[in-house]
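Asks: below: sequence and its predicted model.
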Amino acid sequence: MSTDTAMVDNRKASLPPIEMGEVMSGSDMLLRCLLLEGVEYVFGYPGGAVLPIYDSLYSSHLKHILTRHEQGAIHAADGYARATGKPGVVIATSGPGATNLVTGIATAHMDSVPLVCITGNVAQHLIGTDAFQEANITGITLPITKHNYFVRNVEDLPRIVKEAFHIATTGRPGPVLIDIPKDVNNAKAPFYYPETVKLRTYNPTVKPNSLQVERMVKAIAEAKKPVILSGGGIVAAGAEKELLEFAEKTNIPVIPTFMGLAGFPGGHRLCPGMPGMHGSYAANQALLNTDLLINMGARFDDRITMGRTKEFAPNAKIIHIDIDPAEIGKNINAYIPIVGDVKNVLLAALPKVGRADSDAWVAQIQAWSAEHPYSYKPSPEGRLKPQRAIEIMYESTGGDAIVTTDVGQHQMWVAQYFKFSNQRSFISSGGLGTMGFGFPAAIGAQMAHPDKTVISVSGDGGFQMNQQELAVVANHNLPIKIVIINNQCLGMVRQWQELFYEHRYSQIDLSVSVDFVKLADAYGIKGLRASTEEEAERIWQEAMNTNGPVLVEFVVEPEENVYPMVAAGNTLDQMVLGDEK
C-alpha cells in the first residue's frame, strides 16, 4: 500500500459513521463524498448559491481555506495538486464566482493538472431566466475542462463526484467541473456512494503495446546520437525514478522541457538543460543533431519547435510516448508511436534495453554546455542582476525547495539558474502562461507540504494580480518565502518591444506601484528589500533564518534581457546568445 493510499484509508476510518442509505441533503452528500475521496483541503469563496454547502462545511471534517479571490482559490488548489499529484478541490458560487475560476481552469487544462471544481448555480426553475448571478458555467468551460457536469437530481450527486475524481486523476489528468443548482444542494435523498467507476466511453490506455516497446529498444541499439525529451508527463506519472534509471542504463542525454524540469535532476551529467526559445545552447544543438529523439510525455509545443516543425530535429527518427493518443502525430509525426502511461512504458523497457553507443555523443553535448553555459555580465554600476538573485536562492537551498513562479522573465531565469532535483519541486504555469499564478500556487504547495521550504518567485507585475492572498499567508502563518523580482516594468513585454519594436516601449512602466515591504507589513508579514548583490545575500539569509512568512523584494537591473533567445518564427539554430561573461 502506498503512503497516499494509506492516508486516504486513515481519513476514511476517522469519518463519522453513517449507514449507506441514510437520508441527507445534497450539500451533506457532496462533503461526505469529498471526505471519502481523501480530500483534506478545499479552497474557496462563499456566495449565495453555495450557502447550503458552506452551512454543511460548518460542522465538517474538511479544512477550508478562505482565499480573498476565486482566482487565488483555484491557483492554490492547482499548486496543491502539482505539489502532491492528488486532485485539488475548489468551491465557488454562481455567476461571477464561477467565471472567476475560468483562467485557473484553463491553466490546469493546458498543463494537465487534476482539479475538481465545484460551482453553485441558481435553482433549476430559474435557469434560463437571467436570474441574479446566473451563468452557464458548464457551457463556458466546455473547451477547457476534461469533462464537466450539470447536476439535475440529488440522487445522481454521489455518482457524479466519484466519476469526477476518477476522470480528473486517470489517463491524462485534467480539471473536471461539477455545477450544482441550489435546489439540488437543498434536496434530500438516501446516500449511496459507488465503490467503482465504469464509464463505457472512457478507458485510457495505460499499458503500452509490447511490440512498440521492442521497436524502441531496437532503435536505441542502432542510434549513435539519441536524446530523451522529457515532459510534464514524467511528473504526472510519477516516473522520475524510472527515467533516471533508464537514462543512466542507456547513457542517453535527457532534455527536460519547461514542464518537465523537476522530472530529471538538473545537475546530472546527462542533463544539458531545457530546450526551446530560452533554452540552453547545448540542449538546442542536441535537438538539431540527434538521430533518435525519444519524446516522453511532452507535447512538441511551439516554444520548443518554434512552430517550424519541418526543421525541428531534422535528422532524427521520432519516438513519441504519451498517454493521450491525440498528442501523438498532432504536431510532429512519430516513427514509433507508443500510447500508454510513461511510467509503464519505462518499466516495460528497462529489462530489455542496453547501453547505447553514445559516449562520443554525450561528450559532444557536454562540450557544448561548457562552451556556452547560461551566463550574464555583472552590473558595472553594482546593481543586482536578477540571475544572481536566483543563484543566491539556489545556493542557500542546494535545490531542496519547492519553487513556484509567476510568468515572465523571472520565470525563465528560475528555469535556467535553479537546478531542480526533487520530485514535484517546480510549479509554474507553462501552457497558458498565467500571470498571477505563482503566489497563490505557493499557498497550495505549502499547505500540502508544511515542513518543506516553499519559495514563491514573482515579478512586480504578476504579484500585483493576486497580492491580496497575503491575507491567507498571514492568517495561517505559512512560512513561504515570497520573492518579488522588481524591475519596475513588464519585463518580458519590454524585452520584445526592445528587440522587435525598435524600443517603442508601450504601456510597460510599473515604476509607480505599491511599496511591497510596507504592504507586507500591513498584513503583519516581515518585509525585506535589496538592490545590490551584497544586500541580497544578507537579507536572503535573514529571510531563510526567519520562522514564518517573509516577503523579499529584489530591486534588479530594469533593462536586463533573458538570453539565450530564439525569436518567434526562427529555428533553433538561430539562437541569440546575448551578453556573455
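Replies: That came in fine, so what should we check first?
Asks: alpha carbons only for contacts and neighbour counts from here, please
Replies: OK.
Asks: contacts for the host helix or strand of residue 288?
Replies: Take DSSP states H and E as the rule and residue 288 turns out to sit in helix 281-289. For helix 281-289, the external contacting residues (CA atoms under 8 Å, 6 or more residues apart in numbering) are 225, 227, 255, 272-276, 293, 312-316, 365-366, 368-369, 372-373, 564, 572-573, 575, 577.
Asks: just the buried ones from those?
Replies: 225, 227, 255, 272-276, 293, 312-313, 316, 365-366, 368-369, 373, 564, 572, 575, 577 (16 or more other CA atoms under 10 Å).
Asks: let me see the ranges of the helices in the stretch 201-350 of the chain.
Replies: 210-222, 232-237, 240-250, 281-289, 302-305, 342-349 (DSSP state H, counting those that start in this stretch).
Asks: in terms of contact, does residue 182 touch residue 125 like I think?
Replies: No. Counting by CA atoms under 8 Å, residue 182 stays clear of residue 125, with 10.3 Å between them.
Asks: so the two - more neighbours on which side?
Replies: Taking neighbours as other CA atoms under 10 Å, residue 182 and residue 125 compare with residue 182 leading, 24 against 10.
Asks: quick one, what contacts that one?
Replies: Here residue 182 is in contact with 49, 50, 52, 120, 121, 122, 123, 124 (CA under 8 Å, 6+ apart).
Asks: do the same with residue 315
Replies: 288, 289, 290, 291.
Asks: shouldn't residue 196 be within a strand?
Replies: No. Applying DSSP: H, G, I helix; E, B strand; the rest coil, one finds residue 196 to be coil, outside a strand.
Asks: how many neighbours does it have?
Replies: Look at residue 196: counted by other CA under 10 Å, it has 10 neighbours.
Asks: let's bring in a second model and compare:
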Amino acid sequence: MAPKNKPPKAKNADAKTITGAEIVLRALADQNVDTVFGYPGGAVLPIYDAIYNQNAVEHILVRHEQGAGHAAEGYARSTGKCGVALVTSGPGATNMVTPIADAMLDSIPMVVLTGQVPTHLIGTDAFQECDTVGVTRACAKHNYLVKDVNDLARILHEAFYVATTGRPGPVVIDIPKDIQFASGTYVGPETIKHRTYQPRYEPKAQRIEQALELMKTASKPIFYTGGGVINSGPEASKILRELVEETGFPITSTLMGLGAYPGEGDKFLGMLGMHGSYEANNAMHDCDVMICVGARFDDRVTGRLDAFSPNSKKIHIDIDPSSINKVVRVDVPVVGDCGQALKALLEGWKEKKKKTPSLKAWWAQIEQWRAFKSFDYPSSTEVIKPQFAIERLYELTKHRDDVYITTEVGQHQMWAAQHFKFSQPNHWMTSGGLGTMGYGLPAAVGVQKAHPDALVVDIAGEASIQMCMQEFSTAVQHKLPVKVFILNNEWMGMVRQWQQLLHGERYSSSYSDALPDFVKLAEALGGKGIKCDDPTKLDDALKEMIEYDGPVLFDCMVEKAENCLPMIPSGAAHNDMILSDIKGDEIDEAGKQLV
C-alpha cells in the first residue's frame, strides 16, 4: 500500500509538491488574504515557520485567541472580505469558540485554522488535544478535519467558498501537526467546484411578482431591513435606497442592518426592536405590508410573537431558505440574494407602476409618533449623559467618510445604535446575535488593520472593555491607532437596568467596585489615556482623542443610573414600550398607552 501522504500525480501544470504548512500559506495568498490574526502554539508551529518564510500574508499577533477571532470578524465586516484566524490546538481552539459562534449568528465570513495533535495521537487525550470538529460542529457553518495532506489545498479553497457564499459564516479547518509537516500536491482555487453546496442567488420571478402585488396595494407598508443587505455588498444598499425613494415607503432596520439606509434619511424611522424608536416599533405593529429584507425575525425585534405585526402581510427576502418561516410565517417567501431581489423589485416597480393607495395618512400617523422624539433624554450641565457623549462623538466626526464604529455589548451599544447616525454600510461593527462582551476592541483592531488611515472608535462600557482589554497591547505593537471611548457608569449597566425594572431593584453582582485607572492602564500598555467628567469639556477631550496619532483609551465618566430607553420588556408587544418619564408624560397626555 502506498504511504498515506504520498502526493498523487499532478493533474495540471500548476500542481506542485510542497509541505502542508506551505500549502496553507499559498492557498491564503491565492484567496487574496493579506492579513491573518493569530496566536502561535506547538500544534501550529510549522505554519508559523511558513509565515516566517514569506511576505504575501501578514500575521497580526493578538494577546488571546478570542481576540484573533473578533479581529477577523471586524476585518471581514468592514471590508466584505473573508476574515482569517489562526490558533493552536486544545485551549487555542476552545478560546476561538466564542468568536466562531458570534460570526455564525451574525453571518460573518471567516475561516478559522486550528492546529491539532498528530493524526496518530487523535483520540488518546494527548497534550493540548480536543475534539475541535465536535466542539465547533454546532456553532460553525461547516468544519473539516484534514486527514490527508493532498486534500489540504482543496479543503482550504472549499472553505473560503463555503464561508463567503450564500449566507456567510465561519468555517473551521482542523489541521493535525503531521499534516503540516508532510509533503503534498498544491492545487489552485480554480480547480475547486463544490458539488452539493450551491446557494440560490436569483429569486424566482413568480415570487417577485407576488411581492410587487402586495406592495402596490399597501396603504401602511414598511421596509424591515437587516444585515443581509450589507452582506450582499454595497450595490444592494444603493438599490435599497433607490427603491425606498421610488416607493415612498418608510424603512426601519435591525441592529445589524444600520448603515444600509442613511441614518439621517427622511424615510428612516430608526432602529426597531427592544431598544428601537417609538415610531419604528409602532409602525411595525400597525403596518399592513411588511417587506423583510435580509433579517431573520430575531426575538429582540419581534417581541411577543402572537402580537407581532398582527394585521400585516409579510414578504421575506433571504438567501438562507432555512430562515424563512422558521420564526414567523410569511405570505411571500423570496429565496435569493438581497441585492438581486431588491433589483428585481425596483425594476418591477418602475415597469409596472400603477395607481397605488395614498400613503399620506400613514405618514401623518408616523409623524405623530416621531414627534414624541423617544430618544430624547433630560439634559444636564453637571454630569455627562451617555446619550450626549455619543451625540457629540457623532457631531465631531460626521463630516468624515472614514469613520468606523465598533462596540462592546451593553447599554453603550444601544445608545450608539440610537444616537450615531450611520450613512454607509460596513461602517458599524457590533455583536448582535450572540451579544458578546469583549467584541469591540479586537474588532476595532481588525477594522483598523483593514483601513489603516481611517478613524476607528470602539464605543465601550467599563465592564465590557475589560473582557479583552489586553488587545490594546496588540494595537500598540502593530501601530494601529484605535480609539476606545468608554462610557463609564461604574455599573454593568444593562444588567443593572434589568435588575431595576424587572427584578425588584435587587442589584446582584452588577456593581463594579474595583475598576482600574484606565488612564494609567493605557499608559502602562503604551498608549494614551484621557479622562473627562465635565460636559463643558467633553468636546475638547474628544478632539484630543480623535487627533492623537496612536491608540487611545478615553475614560468618559457618565451618569451612573441612566437607563437605555425606550425598552420593550422581554415577551411584550411592539406597542408596549417603557419610555423615559418625560416622554411617557407626553404620550399619556396624547391618549396613548404607556406600560
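Replies: Now that the structure is in, tell me what you want to look at. Note that the coordinates shown come from a computational prediction; the quantities given were computed from them, not determined experimentally.
Asks: please state their TM-score.
Replies: With the length set by TM-score structural alignment, normalised by the length of structure 1, the two chains reach a TM-score of 0.95; 562 aligned residues with a CA RMSD of 1.3 Å.
Asks: against structure 2, where does the helix holding residue 288 of structure 1 fall?
Replies: Per the alignment by TM-score structural alignment, helix 281-289 of structure 1 matches residues 278-286 in structure 2.
Asks: tell me how far that stretch lies from the chain's centre.
Replies: Relative to the centre of its chain, stretch 278-286 of structure 2 is centred 24 Å away, using CA atoms, centre = their mean, to the nearest Å.
Asks: what does residue 177 of structure 2 align to in structure 1?
Replies: Under TM-score structural alignment, residue 177 of structure 2 pairs with residue 182 in structure 1.
Asks: ok, and the closest non-adjacent residue to that match?
Replies: Nearest in space to residue 182 of structure 1, with sequence neighbours left out and distances taken as CA to CA, 6 or more residues apart in numbering, is residue 123 at 4.9 Å.
Asks: what's near enough to touch the alignment partner in structure 2 of that neighbour?
Replies: In structure 2, residue 123 of structure 1 lines up with residue 118, judged by TM-score structural alignment. Residue 118 of structure 2 sits next to 176, 177, 178, 179 when contact means CA under 8 Å, 6+ apart.
Asks: quick check: the gap between residue 362 of structure 1 and residue 250 of structure 1.
Replies: 11 Å (CA to CA, to the nearest Å).
Asks: leaving out chain neighbours, which residue sits closest to the counterpart of residue 310 of structure 2 in structure 1?
Replies: By TM-score structural alignment, residue 310 of structure 2 lines up with residue 314 in structure 1. Once flanking residues are discounted, residue 314 of structure 1 sits nearest to residue 288: 6.6 Å by CA to CA, 6+ apart.
Asks: pull the number of nearby residues for that neighbour.
Replies: 18.
Asks: check the one 10 residues further on too.
Replies: A count of neighbours around residue 298 of structure 1, defined by other CA under 10 Å, yields 23.
Asks: under the alignment, what does it map to in structure 2?
Replies: So, by TM-score structural alignment, residue 298 of structure 1 is matched to residue 295.
Asks: can you tell me which residues contact the closest residue in space to that match that isn't next to it in sequence?
Replies: Nearest residue to residue 295 of structure 2, sequence neighbours excluded (CA to CA, 6+ apart): residue 226, at 4.2 Å. Neighbouring residues of residue 226 of structure 2 by CA under 8 Å, 6+ apart: 253, 254, 255, 256, 257, 258, 292, 293, 294, 295, 296.
Asks: roughly how far apart are residue 226 of structure 2 and residue 240 of structure 2?
Replies: 12 Å.
Asks: then residue 276 of structure 2?
Replies: Taking CA to CA, one finds residue 276 of structure 2 at 21 Å from residue 240 of structure 2.
Asks: neighbour count: those two, which is higher?
Replies: Shown here are residue 276 of structure 2 and residue 240; by other CA under 10 Å, residue 276 has more neighbours (30 against 25).
Asks: which residues touch that one?
Replies: 270, 418, 566, 567.
Asks: residue 517 of structure 2: which of these is nearest?
Replies: Ranked by distance to residue 517 of structure 2 (CA to CA), the contacts of residue 276 of structure 2 are led by residue 418 at 28.6 Å.
Asks: residue in structure 1 matching that closest one?
Replies: Using TM-score structural alignment, residue 418 of structure 2 pairs with residue 416 in structure 1.
Asks: one step back: what's the mean distance for the match of helix 281-289 of structure 1 versus structure 1?
Replies: Taken over the aligned residues, the distance from stretch 278-286 of structure 2 to structure 1 averages 0.6 Å (mean CA distance after the TM-score superposition for structure 1).
Asks: go on, stretch 152-163 of structure 2?
Replies: So stretch 152-163 of structure 2 averages 0.3 Å relative to structure 1 (mean CA distance after the TM-score superposition for structure 1).
Asks: and the contacts of that stretch?
Replies: Residues contacting stretch 152-163 of structure 2 (CA under 8 Å, 6+ apart): 20, 23-24, 27, 31, 82, 109-111, 141-142, 144, 146, 168-173, 185-189, 192-194, 197.
Asks: are any of those residues buried, and if so which?
Replies: Buried among the contacts of stretch 152-163 of structure 2 (16+ other CA under 10 Å): 20, 23-24, 27, 31, 82, 109-111, 141-142, 144, 146, 168-173, 185-189.
Asks: give me the subset of those residues lying in strands.
Replies: 110, 111, 142, 144, 170, 171, 172, 173, 185, 186 (DSSP state E).
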